[in-house]
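1. What follows is a predicted structure for the sequence shown.
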Amino acid sequence: MKKFGLFLIGAVASIILLSQIGPLLGLVISAVILYFAFKQYVKATSTTGKIGWGIAGIIMLVITASNLPAIIGLAAVYVLYLVYKKWNNNKKQSIISKNSSDDPFQNFEKQWSELNK
């Protein structure tokens, strides 16, 4: 039942991520151009260069702000990561529980070999 819940949450997060791919790409591209415009603004020595890069930066800031709904897509990516991590964690725990034994003699042998090292 736990796996079904994880699968359901993962499916919903995948659908949300797929619906937000366009805004995510727009956000990334506009943020990169905004960063480039800021770096050029700082490097510019002339007043006209600073004004030009400042205007370009403001335009890119507005474009970046228009893509802010893409944060929902980023949250979906994070949820998918958590589901993936939890799904694999359950597999490791089941393997560990199958390998561990309650036999006192096997546990004694393990502890004795660790003490002799």
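-> Everything's here; your move. Numbers count the residues shown, from 1 in each chain.

2. contacts, neighbours, all on C-alpha from now
-> Fine.

3. Pick out the residue closest to the middle of the chain.
-> In the chain, the centroid-proximal residue (C-alpha atoms, centre = their mean) is residue 78; its distance is 4.5 Å.

4. What residues of whichever strand or helix holds that one count as buried?
-> Under DSSP states H and E, the secondary-structure element containing residue 78 is helix 70-99. For helix 70-99, burial by neighbour count (16 or more other C-alpha atoms under 10 Å) applies to 70, 72, 73, 74, 76, 77, 79, 80, 83.

5. Then stretch 9-22?
-> By neighbour count on 16+ other C-alpha under 10 Å, the buried set for stretch 9-22 is 10, 13, 14, 16, 17, 20.

6. okay, the residues you listed in TSV with distance to residue 2 and secondary structure next?
-> Formatted as TSV, those follow (distance: C-alpha to C-alpha, whole Å; DSSP: H, G, I helix; E, B strand; the rest coil):
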residue	distance to residue 2	secondary structure
10	12	helix
13	17	helix
14	18	helix
16	21	helix
17	22	helix
20	27	coil
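
7. try it against this one:
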Amino acid sequence: MKKFGLLIAGGIAAIVLLSNLGPLLALGLSIVLLYFVFKQFLKTDSLLMKIGWGFIGFIALMASASNLPAIIGIVAAYVLYLVYKKWNQTKTEVKVEENDPFTNFEKQWAEFKKN
């Protein structure tokens, strides 16, 4: 039953991610452009060029802000990652030996702390 729930959650997350693929690409492109404009703004010494790069940077910032619904796609990608991680998780059973001194020490330490 747990695998079925993970399958449903993964399917929904995959559909949401695919539907937001366009805004995700546009957000990535506008952030790369904004980074390039910022680097050029820092390199230039001319006041007129700084104003020009600042204007272009403002336009790139507005393009990034218009793609904020792409954050839903990022969340969907994260949910897909969590589903993948849980799907491949195996149960590990630890066999405790009664003669193990460390296990006995932990039990005795817990009893000592209770008193």
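-> In hand now; what should we look at? What you see is a predicted model; the values in this text were computed from it and never measured.

8. What does the TM-score come to for these two?
-> Their TM-score after superposition, calculated using TM-score structural alignment, normalised by the length of structure 2, is reported as 0.80; 100 aligned residues with a C-alpha RMSD of 1.6 Å.

9. Please report how far the residue nearest to the centre of structure 1 lies from residue 18 of structure 1.
-> For residue 78 of structure 1, the distance to residue 18 of structure 1 (C-alpha to C-alpha, to the nearest Å) stands at 14 Å.

10. And for residue 42 of structure 1?
-> On the measure of C-alpha to C-alpha, residue 42 of structure 1 and residue 18 of structure 1 end up 37 Å apart.

11. Same question for the host helix or strand of residue 28 of structure 1: list its buried residues.
-> Using DSSP H and E, residue 28 of structure 1 sits within helix 21-43. Neighbour-count burial for helix 21-43 of structure 1, counted by 16+ other C-alpha under 10 Å, picks out 23, 24, 26, 27, 30, 31, 33, 34, 37, 38, 40, 41.

12. nearest to residue 90 of structure 1, of the residues you listed?
-> Top of the list for closeness to residue 90 of structure 1, among the buried residues of helix 21-43 of structure 1 and by C-alpha to C-alpha, is residue 24 at 30.9 Å.

13. The closest one reaches residue 73, doesn't it?
-> Yes. Here residue 24 of structure 1 lies in contact with residue 73, judged by C-alpha atoms under 8 Å, at a distance of 6.9 Å.

14. Show me the contact partners of stretch 32-50 of structure 2.
-> Residues outside stretch 32-50 of structure 2 that contact it (C-alpha atoms under 8 Å, 6 or more residues apart in numbering): 53, 54, 56, 57, 60, 61.

15. Tabulate these (JSON lines), appending secondary structure.
-> Converted to JSON lines, the contacts of stretch 32-50 of structure 2 look like this (DSSP: H, G, I helix; E, B strand; the rest coil):
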{"residue": "53", "secondary structure": "helix"}
{"residue": "54", "secondary structure": "helix"}
{"residue": "56", "secondary structure": "helix"}
{"residue": "57", "secondary structure": "helix"}
{"residue": "60", "secondary structure": "helix"}
{"residue": "61", "secondary structure": "helix"}
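
16. Could you point out which of those is nearest to residue 110 of structure 2?
-> Distance to residue 110 of structure 2, by C-alpha to C-alpha, is smallest for residue 61 among those, at 57.5 Å.
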